[in-house]
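**Student:** here is a sequence together with a model predicted from it:
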Amino acid sequence: QNPSLGEATPNRFTSGTWISTELTTNLDFKRGFDIGLQKPLDVSYGLEHRRETYEVQAGDYESYANGGYCIAPGNCASSGAQVTNGISPDEENSASRNSVASYVDVGFNPVPDWYVGSAFRYEHYNQGVGATRSGKLTTRYDFTPQFAVRATVSNGFRAPSLANSLFSARSTTYGVVDGVYQSINYGVLPTGSGAAKALGAEDLKPERSTNFSLGFTLTPTERLTLTADAYVINLRERITLTGTLLGDEVTQVLLNNGIDSTSGGQYFINGADTRTKGLDLVSNYSQDLGPYGALKWTAAFNWNQTKILSHKESTSILGTSYELMDREARNLITGVQPRTKLILGGD
């Protein structure tokens, strides 16, 4: 309901529409070359074009309207649908971008049991992000037909999504403000909006990662295969939401930017550098069912742990009295995803 509409409030709303599209076109080639080794040199190369669009559309008028209903003189209801306020026409937004990429992947066996591969990728965005380069080096050695060791080192890149920059929403929650427990209307502000900039938001930078993995494969019987891989991912400039910024100064900034009935705000930032350690264990077993065919059993286990190496604490605009990455924001990085996962299946 929208309490500011009084008894005229509807019970159902369309609070807004968020539309994301992606169109990808690939052209790939692969060929083996005889260079005098027992196995050919494998070369893959290709091109890619990707177009992305993102749009935020307004919801029903009743979902964001301020109807002016007052419970008593001086005690007027807050505007907008509870618990999620609607998107107003002033908050509508849209953007699109194009990127082109090329890659080459080369792999060969210097000796019959040793494989070495490398890959390189170049990508260019037409706005904001610019050009990026990433690469990978991988190797595998088969000690026996049943046992092999493998390792990979690579660097990665992820451009800020259009949603990271344009997403907006307003909600109601409860918390303590100035020592008083009360309802809080807060908004997720588009990073490029005037309100977010006034609260210290900056243009988002790409995330960059360095990845290491080491593992083995084991085939103790014809029907059973086991794999284990340990990995470390160092992620720089991780994109995440700030904590909810609250206080009189924040409320005034929002009012100055035409956002009323909202006492807090948050936005996406390059908030932290993190390190994730993990272990993947996978087993596959093929069972012969005779005249009924065959069944492949799979068990997959994952353990991972993410640690924040450093995080952004404050902005020069708001000062140190406002904590950008509070405990809740940090927990979204380290505590929301399950530490362990087990998947069992049969096919």
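**Tutor:** Sure, I can see it. Numbering: from 1, shown residues only.

**Student:** CA only for contacts and neighbour counts going forward, please
**Tutor:** Fine.

**Student:** neighbours around Leu324, how many?
**Tutor:** 25 (other CA atoms under 10 Å).

**Student:** which residues touch it?
**Tutor:** Leu324 makes contacts with 242-245, 312-315, as judged by CA atoms under 8 Å, 6 or more residues apart in numbering.

**Student:** who wins on neighbours among the residues you listed?
**Tutor:** Counting neighbours by other CA under 10 Å, Thr242 comes out on top of the contacts of Leu324 with 25 neighbours.

**Student:** contacts only, for that one.
**Tutor:** With CA under 8 Å, 6+ apart, Thr242 has these contacts: 266-269, 271, 324-326, 329.

**Student:** look up how far Leu281 lies from it.
**Tutor:** For Thr242, the distance to Leu281 equals 34 Å [CA to CA, to the nearest Å].

**Student:** repeat that for Val149.
**Tutor:** 14 Å.

**Student:** now the helices for the stretch 151-300 of the chain?
**Tutor:** 162-166, 194-198, 248-256 (DSSP state H, counting those that start in this stretch).

**Student:** to Thr53, which of the ones you listed lies closest?
**Tutor:** helix 162-166 (7.4 Å; CA to CA).

**Student:** buried stuff in the closest one?
**Tutor:** 162-166 (16 or more other CA atoms under 10 Å).

**Student:** now do stretch 71-90
**Tutor:** Under 16+ other CA under 10 Å, the buried positions of stretch 71-90 are 77-82, 84-88.

**Student:** what about that stretch, start to end distance?
**Tutor:** End-to-end for stretch 71-90, by CA to CA: 28 Å.

**Student:** the structure to be compared is supplied as follows:
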Amino acid sequence: MTLTATKLHRSALSIPQTSTLSGLTLACLLAPGAWADTQDDTRLETVTVISTGVRGAQRTVADSPTPIDIINSEQLLKTGRAELSEAISKLLPSFNFGANTSGFQSTTRPLTNRGLGPAYTLVLVNGKRRHNGAMPAGGNIDTSGANAVDLDLIPISAVERIEVLKDSAAAQYGSDAVAGVINVILKSSASGGHLETSYGRLGDGQGENIKFAGDKGLSLGDGGFLHVSADARKRNQAFVYDKADANYRGYAPGDTRQDSWDHRALKNGDPDLEAFNLGYNAELPLTDSTRVYSYATYGERDATIYNNKRLAYSTASIPERYPDGYDPLNNIKDTDWQWLLGGKGELGAWNWDLSTTYGRNRNHHSSDLTINPTYGPASPTSFGDLATLQFDQWVNNLDVTRHFDSLPLLPFAVQVSAGLEHRWERFQTFAGSADAYSVGSYTYPQLLADGSRNPLYDLSVRSGLNGGPSRGAQAALVIRPEDEADLERNNYAAYLDFALNPTERWYIGLAGRVEHYDDIQKNTFALKLNSRYELTDTLAVRGTLGTGFRAPSLTQLGYSVADNRTGVNAQGVVVPALRYTATPGSALAKAFGASDLDPEKTRNLGLGLTWQPARRTSVTLDAYVVDIDDRILLSQNIYDTGNGAVNGILRSLGVAEGSWVSYYTNAFDTRTRGLDLVFDHSTPLGAFGDVRWSAAFNWNKTTIEGSRSTPANLAASGIEVIGHAAEGNLVAASPKTKWVLGANWRIERFAVNLQTTRYGKVETWADDARADRSFDAKWITDLDIAYSITDNLTASVGGTNIFNVYPDRNGVVASPSNGGQGIYGNPPFSPNGGFWYTKLAYDF
């Protein structure tokens, strides 16, 4: 049997692209039908796929000069409750998915590639740049503030496959493609379709999940196609919480309710979610040599999640409204769309591709079951407009390519590709209603009705609030008029790419790209050199050398908010905290040592082997080093620890004393080293069907090579800008090792897919190193059993994390009064335990 992948509708070029052996491994791991006839002895290298990585070159799997993994639509649909980004992390060992489980960051979850945040992996759809989201990264693992692409707003029903280039591609696709490229290929058939529905829930009954998905291919004109897709999902909230310890005060000293309350101080977890996505992909021949193409996606997502409890004994409390405290709700609505129009064809011996695409992501925040305590009992309990963030992107591309049998001084085959790109971006934020950020005149009465001291008044005085409550709508991201942003950027780029074949066994790729950013007046040049040489018919060596440049994102430059959260202070006590994220150029940030952000400079080095010792066996091994200078992160929270230094600066700027301040800064120079190993083998069992085995391993380690120092005048006052916790996010928060082991057994009408993943040890560091926590490695096992009732109808049952494994429970060890904060840390897998589902699918 010869496997030939569906031809890629490559919107960047009309010429096919490359793949690799490691891509084949995972493509076949869980794909029923992909290896239905394993009795055929055709070698793996005959498999031809059309893919990402070398512009304008068709190559077989065994010829790949760079590591690319391929995930097909069947695999994506078998990841149970996962959305698109989590599904990628479940299938690929070099990817990890952060579990943000609290507040308004719960829908912005970082998908890291080779230990690097999502800002360093470029996302394409049909070879064209996907627009970014509006919400900056701000979770417990990724605090870069970069606004990554929200993959979950791409219809999963529209995806034919996903091609993941795990190597520098800055010179080919854009200077921000430091860790690689995710290329989402949309379905392009002109007939047939797929319908499916699924239902599932967690083992404890939470997180009920319902999905509907469908797609249909239609012919368009003479030789064209229109493929439409839609999916919808509803997921109920799943709490991840634990009790605060017995010493934790939910009520004032002497209040008898302290002895009877349940000590549940938070309801973190997955948000309640309702979402739908729509999409189409189309292509129409105009002449024998010219085609016009287009695609579009549209998505809406409404999420609701509880924030940390505001205790009855806290400065966020208004007893007349909520005598026992309250659990605020964050409401987040995302609206997202992208539309592309292009044409491609031949002009003489050249192939050309011209396209334009526009995309927008809009993120709106509101809140329920909360108050602005400064208005006392008169405060509203719902705020319909807290903040809105919007990101727009318009991209225009012209790409050309041509094959030459030889050129002067190059007496062998050469393929030349070149292109121009213009990218316009705009980041805007819009202020919410005044009642969310304004400050009322309410102060706690000094005495209660019975004449005794009011403990809330005394607590306020001790907290530096002079008898008043905490300011602003609680548990909310709030934008004030003075914080509104409206930033624009134009990026102009040109690239040149050569694919050389000096001999039948030797391939050389050379690419260069120049870019200009008009807002920061920076020019950059990115270079990529990669090569592959066949040592024998079954063994080849490959390597890559590349450079990159990532300009500060518009969100890192312009994001400014007031955020009413809870935080753990220097004494380990959970307290309400009004936190300002200030822009680097603001007076507030500069007072605490901020300066203009510098671009990040990157260098990549990769070296690998591909080996096919037998007909149905393949092995790839790829090592890599990625250096990033001037890496941008959020500073630690700067607040007064009792010596008055911070409050003095705040007072001089007219900012409320007791506030916490942070800003984005060039914090570290880092080096990331790693290794990817992928093994694949097929075993025919005759009457007992066949099994495809796979093992994939990633080792990844980041070290700090340099860091910015706190200005001397601030350090003398005990103020630290970049602390221990920020370093831990880079070097310890993601697992250093990850195994993905799987088997796909097909026998007659049954397909059984078993996968187990080992996530290595992770750590959560605090500003106070005594509060660092460690979480042991865990094995997570997934199972899917499918039965073909007819040739068109398939029923499936399955489970993710079928052995109900949880992360270690490990509280804040330095805290004298643990409030149940972060009991599970920041695990690289869902902390909700086992999830079970059933699915019915119909193909026509």
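**Tutor:** Yep, that arrived. What you see is a predicted model, and the numbers here were worked out from it, not measured in a lab.

**Student:** among the helices of the stretch 151-300 of the first structure, which is nearest Tyr103 of the first structure?
**Tutor:** Once these are compared by CA to CA, helix 162-166 is nearest, at 23.7 Å.

**Student:** list the residues that contact Phe167 of the first structure.
**Tutor:** Per CA under 8 Å, 6+ apart, neighbours of Phe167 of the first structure: 56, 188-190.

**Student:** what helix or strand does Ser102 of the first structure sit in?
**Tutor:** When secondary structure is defined by DSSP states H and E, Ser102 of the first structure falls within strand 93-111.

**Student:** matching residues in the second structure for that strand?
**Tutor:** Mapped onto the second structure using TM-score structural alignment, strand 93-111 of the first structure spans residues 485-503.

**Student:** quick check, distance from the longest strand along the first structure to the centre of its chain.
**Tutor:** When the first structure is parsed with DSSP state E, its longest strand is strand 268-288. Its chain's average C-alpha position is 15 Å from that of strand 268-288 of the first structure, according to CA atoms, centre = their mean, to the nearest Å.

**Student:** give me the mean deviation of that strand from the second structure.
**Tutor:** Mean deviation of strand 268-288 of the first structure relative to the second structure after superposition (mean CA distance after the TM-score superposition for the first structure): 2.5 Å.

**Student:** residue in the first structure matching Glu515 of the second structure?
**Tutor:** By TM-score structural alignment, Glu515 of the second structure lines up with Glu123.

**Student:** what's the closest non-adjacent residue to that match?
**Tutor:** Leaving aside its chain neighbours, Glu123 of the first structure sits nearest to Ala101 (4.1 Å; criterion: CA to CA, 6 or more residues apart in numbering).

**Student:** what does Gln415 of the second structure give?
**Tutor:** Of all residues not flanking Gln415 of the second structure in the chain, His403 sits nearest, at 4.3 Å (CA to CA, 6+ apart).

**Student:** what about the corresponding residue of the second structure for Trp18 of the first structure, which SS state?
**Tutor:** The alignment partner of Trp18 of the first structure in the second structure, by TM-score structural alignment, is Leu389. Here Leu389 of the second structure is strand, with the state taken from DSSP: H, G, I helix; E, B strand; the rest coil.

**Student:** wait, Leu389 of the second structure sits on Asp336?
**Tutor:** No - contact criterion CA atoms under 8 Å: Leu389 of the second structure and Asp336 do not qualify, at 11.9 Å.

**Student:** joint contacts of those two?
**Tutor:** Joint contacts of Leu389 of the second structure and Asp336 (CA under 8 Å, 6+ apart) are Arg362.

**Student:** what's the match for Tyr231 of the first structure in the second structure?
**Tutor:** Using TM-score structural alignment, Tyr231 of the first structure sits opposite Tyr624 in the second structure.

**Student:** mind checking which of the buried residues of stretch 71-90 of the first structure are in strands?
**Tutor:** Reading strands off those with DSSP E, I get 84-85.

**Student:** what comes up buried for stretch 376-389 of the second structure?
**Tutor:** 376-377, 379-383, 385-389.

**Student:** out of those, which comes closest to Asn647 of the second structure?
**Tutor:** Using CA to CA, those come closest to Asn647 of the second structure at Gly376, 24.9 Å.

**Student:** list the helices and strands the helix or strand harbouring His516 of the second structure packs on?
**Tutor:** Per DSSP H and E: His516 of the second structure is located in strand 506-517. Judged by 3 or more CA pairs under 8 Å, 6 or more residues apart in numbering; DSSP states H and E, strand 506-517 of the second structure is in contact with helix 170-173, strand 486-503, strand 522-534.

**Student:** tell me the one of the contacts of Leu324 of the first structure nearest Arg133 of the first structure?
**Tutor:** For the contacts of Leu324 of the first structure, the nearest to Arg133 of the first structure is Lys312 (25.9 Å; CA to CA).

**Student:** please name the nearest non-neighbouring residue to the aligned residue in the second structure for the closest one.
**Tutor:** Aligned against the second structure by TM-score structural alignment, Lys312 of the first structure finds its counterpart in Arg708. Nearest residue to Arg708 of the second structure, sequence neighbours excluded (CA to CA, 6+ apart): Ala667, at 5.3 Å.
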